[in-house]
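S.K.: One predicted model, sequence on top.
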Amino acid sequence: MSGIYIHIPFCKQACHYCDFHFSTSLKKKDELINALAKELFLRKAEFQNTTVETIYFGGGTPSVLSIDELQFLIDSVYKHYNVSEAPEITLEANPDDLIQAQQVSKHNSNTSSIFENYKKIGINRLSIGIQSFFETDLKLMNRAHNAEEAKQCLEEATQYFNNISLDLIYGIPGLSNEKWKENIEIALSYGIPHISSYALTVEPKTALERFIKKGIIDDVDDDLAHEQFHILIATLENHDFVHYELSNFGKAGFFSRNNSAYWQGKPYLGIGPSAHSFCGNERSWNIRNNSKYIASIEDGKLPKETEKLTQTDKYNEYVMTGLRTIWGVSLQKVEADFGLQFKKYLLEQSQTFINKQLLYIEDEKLKVTKSGKFLSDGIASSLFKLNL
């Protein structure tokens, strides 16, 4: 087994672009945490003969949890699962939560630093949601932190953790290429070894979509986002980062073990409302409702739906994830796992993109070129096979 993902569905406030499952009310936090621990117990039989290599707290905003709450959930994993000797344990965190907790510890001489406490309970990797170092961008996205907190957070965190990832968003309306370059340079100035960076997307039913439709915010400029994507690649590669996945850049030894396992098709268990799981032949997902999730778990029932994957489903998923990574799509693996017919189909469908220099074949692996990277998801969908 690759790892366990634990979804913490709470946020202080809603970011304008976010369509993840979360609640801004913490009223059911205690019940939810107990339900997460119980789901870990209920599902242990699914992964009896595997080893947990990564534990990932995602959200939502996991940094709203206290040290004791996080410790309780980590202990629950160790109690019911076989965990490797050196697991990667990641906590997604927002700068404002980290700064506020750090300020409390500084005013109380008997209280350890929040970062020291994270390390004591086994967390060894932080993923910090910076998004931008500019106030105008943060306000447009309705982030809970400000630009000063973003910088102060990294100053503090890097004193305790060397394995830190930060998120940056490009393609934000009003974000010039010059400001985008400055965002990247500020991030690099802290010696961060991993950066996840995404184009701002307008998801249905989000505040961002409403504001754009009403003309309050300018629409996203895809051409500008494309330019900023290539600025990102060039800048980070010049600083010894490896562009190992479409949205992820890491220095040697600092690739996300959790996310790399997803892209390489390893099984994973998703715990919590809206969390997804994958075990090779099937995919499942939990209900996107905190109250219903809690009630179902308390009754000893798993509130999930399951989808059996066909050979075609698995082929399509492998093509999608493979083209997003530096490892590409192995033609040998396609033939071995899916048959010669699938390999021939893949080569036939790929030829147009190879001719356009968007794809290429190297060492029996199909990969995207630099000019094809921004388009990789669209290219992959053109290579999909339909279930017939």
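M.R.: Received, thanks.
S.K.: rest of the way, CA atoms for contacts and neighbours
M.R.: Noted.
S.K.: Which helix or strand contains the residue nearest the centre of the chain?
M.R.: Nearest to the mean C-alpha position of the chain, counting by C-alpha atoms, centre = their mean, stands N259 at 6.9 Å. Here N259 sits within helix 257-263, counting by DSSP states H and E.
S.K.: tell me which residues of that helix are tucked away?
M.R.: Using 16 or more other C-alpha atoms under 10 Å as the test for burial, helix 257-263 gives 257-261, 263.
S.K.: possible to save those as TSV with distance to I33?
M.R.: Shown next, in TSV, are the buried residues of helix 257-263 (distance: C-alpha to C-alpha, whole Å):
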residue	distance to I33
R257	25
N258	22
N259	24
S260	27
A261	26
W263	28
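S.K.: Show me the contact partners of stretch 233-245.
M.R.: With C-alpha atoms under 8 Å, 6 or more residues apart in numbering as the contact definition, stretch 233-245 has outside contacts at 184, 193-194, 249-252, 255, 324-327.
S.K.: tally of neighbours for the nearest residue to G280 once chain neighbours are set aside?
M.R.: Among residues not flanking G280 along the chain, P267 sits closest, at 6.2 Å (C-alpha to C-alpha, 6 or more residues apart in numbering). Residues within reach of P267, counting by other C-alpha atoms under 10 Å, total 20.
S.K.: Please compare the first structure with the one that follows:
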Amino acid sequence: MIYIHIPFCKQKCSYCNFHFSTSTSKVDEMVNAIKKEIYLRKDELQNKSLASLYFGGGTPSILKVDHLKSIIDEVSKYFEFQNDIEITLEANPDDLNKKFLQELSSTEFNRLSIGTQSFFEEDLKLMNRAHTSNEALDSIKRSQDFGFENLSVDLIYGSPSSSFLNWQQNLKTIIDLQVPHVSSYALTVEPKTAMENWVKTGKMEAPKDDFQNEAYFYMTEFLKENNFQHYEISNFGKESFQSRHNTAYWQSREYLGIGPSAHSYDGNLKRSWNIANNSIYLDKISANTIPSEVEILSEKEQLNEMLMIGLRTSWGVSLAELKNRFSLDLIEKITSEIEFKIEEGILLIENDYLKIPEKHWFLADGIVSDLFLI
């Protein structure tokens, strides 16, 4: 699979540090550089048959459809698209106007991931989102009108600006709109952000763990009652609508990341990431140089990563794969901790897969970190 990182943003959200901005005059140059990187790295993926092509990071929906289409065309020169390939565009609600969607509907894009976050104005203002609550609703309805049924909506829960009643209404709106996939995350206060400053100065209350816990467990039960499968800690999909792209990450398959700050993985030992600086990225690509750094994972790091990723999912980690891939000595180092956690009821073995029971998923990071080999 291939991930295309588009390094453009309209604004820096108050709850995250991520932000790349490039003037309009640089857009063509960046798109051409991304296409050139695809050519330079066309031989890196062992599997030339693509099941997923994902445009994300930044705000790819601010590009013209012609730009997006030209990148797809460049990928298709060197890779085979499977008949049922999933081609996803991350989009902001305020970018999904009638003209954009009409043009997009004539391309190969067949899935939209919409950064809705909330359907309430007070939440959107706190998160410094560019769209309004009406735009959040209208963007989903309009996308469906133009034939985009495979939609994923992002929601943020546990915001100090929100009540539990509002959170219930957010989830009910998803059901009413017949959205088939939800990615939902707790609001976090990241270092060196506007939100951190607001908490320190008393302008905003810090998110409360108890409220976020309650919101999370209500969401899991409510969505399952409405025929969603809870297949990863933060992701819910109706049958046949689980994200193929993200599932490939969680199953440790190989992927190629294109664009500034994009990450790649060969499915085995090698992980790499592109430089984040736009100017340096453009200079390197112009000089026919791949602007990336490479890390070779040790056996311990591979094991830690498999546990970290796999135990976030409903299917868990294959014990057979652990035994086939890693030395007996390494497996024995985590066996006693696994057995202890099974006795505690926070791990289980089912059909030869190691899993965290769903009721403990909210604490998964701490559970997995106890298994890590240092």
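M.R.: Nice, thanks for sending it over. Keep in mind it's a predicted model, so treat the numbers as computed, not measured.
S.K.: any idea what I186 of structure 1 aligns with in structure 2?
M.R.: Counting by TM-score structural alignment, I186 of structure 1 corresponds to T173 in structure 2.
S.K.: residue in structure 2 matching F353 of structure 1?
M.R.: Alignment note (TM-score structural alignment): F353 of structure 1 maps to K341 of structure 2.
S.K.: residues in contact with its match?
M.R.: L347.
S.K.: Let's see that with 10 Å instead.
M.R.: Contacts for K341 of structure 2 (C-alpha atoms under 10 Å, 6 or more residues apart in numbering) come out as 335, 347-348, 356, 367, 370-371.
S.K.: Tell me the buried residues within the residues you listed.
M.R.: Buried members of the contacts of K341 of structure 2, scored by 16+ other C-alpha under 10 Å, are 347-348, 356, 367, 371.
S.K.: A186 of structure 2: which of those residues is nearest?
M.R.: Among the buried ones among the contacts of K341 of structure 2, I367 lies closest to A186 of structure 2 (C-alpha to C-alpha), at 18.2 Å.
S.K.: Wait, a helix at R283 of structure 1?
M.R.: No - with DSSP: H, G, I helix; E, B strand; the rest coil as the criterion, R283 of structure 1 is located in strand rather than a helix.
S.K.: To which residue of structure 2 is it aligned?
M.R.: Using TM-score structural alignment, the partner of R283 of structure 1 in structure 2 is R271.
S.K.: Distance-wise, check its match relative to Y265 of structure 2.
M.R.: Applying C-alpha to C-alpha, to the nearest Å, the value for R271 of structure 2 to Y265 of structure 2 is 5 Å.
S.K.: Looking at the two, which is more packed in?
M.R.: Shown here are R271 of structure 2 and Y265; by other C-alpha under 10 Å, Y265 has more neighbours (21 against 18).
S.K.: Distance check, that one against W167 of structure 2.
M.R.: 36 Å.
S.K.: three-state assignment of E103 of structure 2?
M.R.: helix.
S.K.: Would you map the strands across the stretch 1-150 of structure 1?
M.R.: Under the criterion DSSP state E, counting those that start in this stretch, the stretch 1-150 of structure 1 contains strands at 3-8, 51-59, 82-93, 125-131.
S.K.: so the third one matches what in structure 2?
M.R.: Matched against structure 2 by TM-score structural alignment, strand 82-93 of structure 1 falls on residues 80-91.
S.K.: rewinding a little: quick one: the match of R283 of structure 1 and R253 touch, right?
M.R.: No - look at R271 of structure 2 against R253 with C-alpha atoms under 10 Å: they stay out of range, at 11.8 Å.
S.K.: Give the residues shared as contacts by those two.
M.R.: Each of Y265 lies in contact with both R271 of structure 2 and R253 under the rule C-alpha under 10 Å, 6+ apart.
S.K.: follow-up on the earlier one: now, of the contacts of stretch 233-245 of structure 1, which are buried?
M.R.: 184, 193-194, 249-251, 255, 324-327.
S.K.: Quick check: end-to-end length of stretch 51-68 of structure 1?
M.R.: 25 Å.
S.K.: If you count neighbours, what's buried in it?
M.R.: In stretch 51-68 of structure 1, counting by 16+ other C-alpha under 10 Å, buried: 51-65.
S.K.: In contact with the equivalent of G59 of structure 1 over in structure 2: list those residues for me.
M.R.: Applying TM-score structural alignment, one finds that G59 of structure 1 aligns to G57 in structure 2. G57 of structure 2 makes contact with 3-9, 18-20, 89-91, 259-262, according to C-alpha under 10 Å, 6+ apart.
S.K.: again, 6 Å this time
M.R.: Going by C-alpha atoms under 6 Å, 6 or more residues apart in numbering, G57 of structure 2 touches 5-6.
S.K.: The closest residue to L73 of structure 1 other than its chain neighbours and S274 of structure 1, how far apart?
M.R.: Excluding the flanking residues, the one nearest L73 of structure 1 by C-alpha to C-alpha, 6+ apart is A37, at 6.1 Å. Taking C-alpha to C-alpha as the criterion, A37 of structure 1 is separated from S274 of structure 1 by 16 Å.
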